[in-house]
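Asks: 3D model of this:
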Amino acid sequence: MARSHSRGRSRAKTPPPGSFRIIGGEWRRRRLPVPPVEGVRPTPDRVRETLFNWLAPVIEGARCLDLYAGSGALGLEALSRGAAGVVFVDCSPAVLRQLGESLALLGCERGHTVAMDAGAYLEGPASRFDVVFLDPPYRQGLLAPVLQRLAEGGWVGPGSAIYFEHEAAVAPPALPPGWTLARSAAAGQVRYHLARLEPQTTGQT
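Replies: Here you go, the predicted structure:
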């Protein structure tokens, strides 16, 4: 959908779209460029609309992490809807350059880009996030380990929400202890989910 140049989907050979639009919030209807990187695709409007309907009670004032940021559509949408801040993590210089330009164009100082592989980033010192957007390259077995690392490394805690997606042909990964699958939907060949850490069930502080 939206993310890393290494996603490896069959449609990656098609030239990337030139822009995407913010669908809600302060910058509603604003169009932003997509970095010209193979495999980067903005998360479709209808998926973002569904996701942010799910997140409506918590997104304002939230601290967000956009792993495998790609086009940055999810993190930028979160900022438009009042997130306190978003950390965009990607290993592509072109992706990060375009994200920086988009943040400057919007006059937004609440976004921060990190040039790093997502797995390596999660091995560093943890900072607690309220919302995590997770869309790793498909067919590389990354999703389950990254979810586990988020749980074990202290990146999320009671009340956090974690969005993740995967190809429709495979079952969703087992969730770490204390996580519940709150929402699920499908769009084409993709399934996407929202997991939550329930304060009464998690042992994290």
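
Asks: use CA for all of it now, contacts and neighbours both
Replies: Will do.

Asks: For the chain, which helix extends over the most residues?
Replies: helix 93-106 (DSSP state H).

Asks: and that one, what does it pack onto?
Replies: Secondary-structure packing of helix 93-106 (3 or more Cα pairs under 8 Å, 6 or more residues apart in numbering; DSSP states H and E): strand 31-33, strand 111-115.

Asks: Would you do the same for the sequence below? I want to compare the two.
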Amino acid sequence: MSNKGNKGSFRIISGKYKGRKFEFLPSKDLRPTPDRLRETLFNWLGQVIDRKTCLDLFSGTGSLGLESLSRGAQKVTFIEKNFEHFDKLKGYVKTLDAIEKISIINKDVLAWLDETNDEFDLIFVDPPFYEQLAEKVLLKIKTKSLLAKSGNIYLEVEKDLDLSFLKMDWEVIKETCSGRKQYLLLKEK
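Replies: Below you'll find the predicted structure:
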């Protein structure tokens, strides 16, 4: 996406902040999950978000974590390395009355995963494309037991990524493709 002064936007689909719109400057490294696909994801999850802890890795705009918060998540942790995206996300959060439910961290995802021992009910993994990060992130989540026993991982990756690394430890519950992306809901085997 080129940045010619045009603004992109996303909206919260459901819950407490339904209809709330957030704007951002388009960037080649920013790919907010489209409304239609976020709606599909949250339909897959059903009511599982209510009172759950969520982790939004490679947060970008934070659309997945913010949607979770709107739908009743108890706590949402955002991890975003890019300072501009991190700063914009902090601005979004200030407009909500949920500061006590949100943690925003400006750090490399792999470095943060090395440091944390927190457990999460739902983890969103939407890494930059073509950087081979999905497998590394899922391995850290598995080896550090960061996913709660009945938890799920939402994985959004490039369509042509070889996902054979999932077979050993992860069960694909739901999946779909759109354009150049594939979307998967996982649980630990």
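
Asks: Got a TM-score for the two of them?
Replies: Overlay of the two chains. TM-score (TM-score structural alignment, normalised by the length of structure 2): 0.91; 187 aligned residues with a Cα RMSD of 1.8 Å.

Asks: circling back to that earlier point, take the helices and strands packed on helix 93-106 of structure 1 and lay them out in a markdown table including mean neighbour count and distance to Leu122 of structure 1.
Replies: Formatted as a markdown table, those follow (neighbours: other Cα atoms under 10 Å; distance: least, Cα to Cα, whole Å):
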| stretch | mean neighbour count | distance to Leu122 of structure 1 |
| --- | --- | --- |
| strand 31-33 | 17 | 28 |
| strand 111-115 | 17 | 12 |
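
Asks: Of all those strands, which one comes closest to Cys64 of structure 1?
Replies: Comparing these against Cys64 of structure 1 with Cα to Cα, the closest turns out to be strand 111-115 (9.5 Å).

Asks: on contacts alone, who are the packing partners of the closest one?
Replies: Short answer (3+ Cα pairs under 8 Å, 6+ apart): strand 111-115 of structure 1 packs on strand 85-90, helix 93-106.

Asks: secondary structure class for the residue positioned nearest the centre of structure 1?
Replies: Closest residue to the average C-alpha location of structure 1: Phe133 at 2.5 Å, with Cα atoms, centre = their mean. Under the three-state scheme (DSSP: H, G, I helix; E, B strand; the rest coil), Phe133 of structure 1 adopts strand.

Asks: And it, what's its match in structure 2?
Replies: Alignment note: Phe133 of structure 1 maps to Phe124 in structure 2; criterion TM-score structural alignment.

Asks: Which residue ranges of structure 1 form helices?
Replies: Under DSSP H, structure 1 gives helices at 45-55, 73-80, 93-106, 118-122, 143-152.

Asks: Residue in structure 1 paired with Gly179 of structure 2?
Replies: Under the alignment (TM-score structural alignment), Gly179 of structure 2 pairs with Gly188 of structure 1.

Asks: My guess is the residue nearest to the centre of structure 1 contacts Tyr163. True?
Replies: Yes - Phe133 of structure 1 is within contact range of Tyr163, at 4.9 Å (criterion: Cα atoms under 8 Å).

Asks: The closest residue to Lys7 of structure 2 other than its chain neighbours: neighbour count?
Replies: Counting by Cα to Cα, 6 or more residues apart in numbering, Lys7 of structure 2 lies nearest to Leu25, which is 4.9 Å off, once chain neighbours are set aside. The number of residues packed near Leu25 of structure 2 is 16, by other Cα atoms under 10 Å.

Asks: Might you report the residue contacts of Leu25 of structure 2?
Replies: Neighbour list for Leu25 of structure 2: 3, 5-8 [criterion: Cα atoms under 8 Å, 6 or more residues apart in numbering].

Asks: Repeat that for Asp169 of structure 2.
Replies: 142, 188-189.

Asks: In structure 1, what residue corresponds to Glu39 of structure 2?
Replies: Checking TM-score structural alignment: Glu39 of structure 2 goes with Glu49.

Asks: Kindly give a single ChimeraX line that selects the buried subset of the contacts of Asp169 of structure 2.
Replies: Selection command for ChimeraX covering only the buried members of the contacts of Asp169 of structure 2, criterion 16 or more other Cα atoms under 10 Å:
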select :188
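
Asks: tally of neighbours for the match of Gly179 of structure 2?
Replies: If you count neighbours by other Cα under 10 Å, Gly188 of structure 1 ends up with 7.

Asks: Quick one: the helices and strands packed on helix 93-106 of structure 1 as CSV, columns for distance to Ala94 of structure 1 too.
Replies: Listed next are these as CSV, based on distance: least, Cα to Cα, whole Å:
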stretch, distance to Ala94 of structure 1
strand 31-33, 12
strand 111-115, 10
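
Asks: so which of those strands comes closest to Leu181 of structure 1?
Replies: Across those, Leu181 of structure 1 has its closest neighbour in strand 111-115 (27.7 Å, Cα to Cα).

Asks: so how far is that closest one from its chain's centroid?
Replies: 13 Å (Cα atoms, centre = their mean, to the nearest Å).
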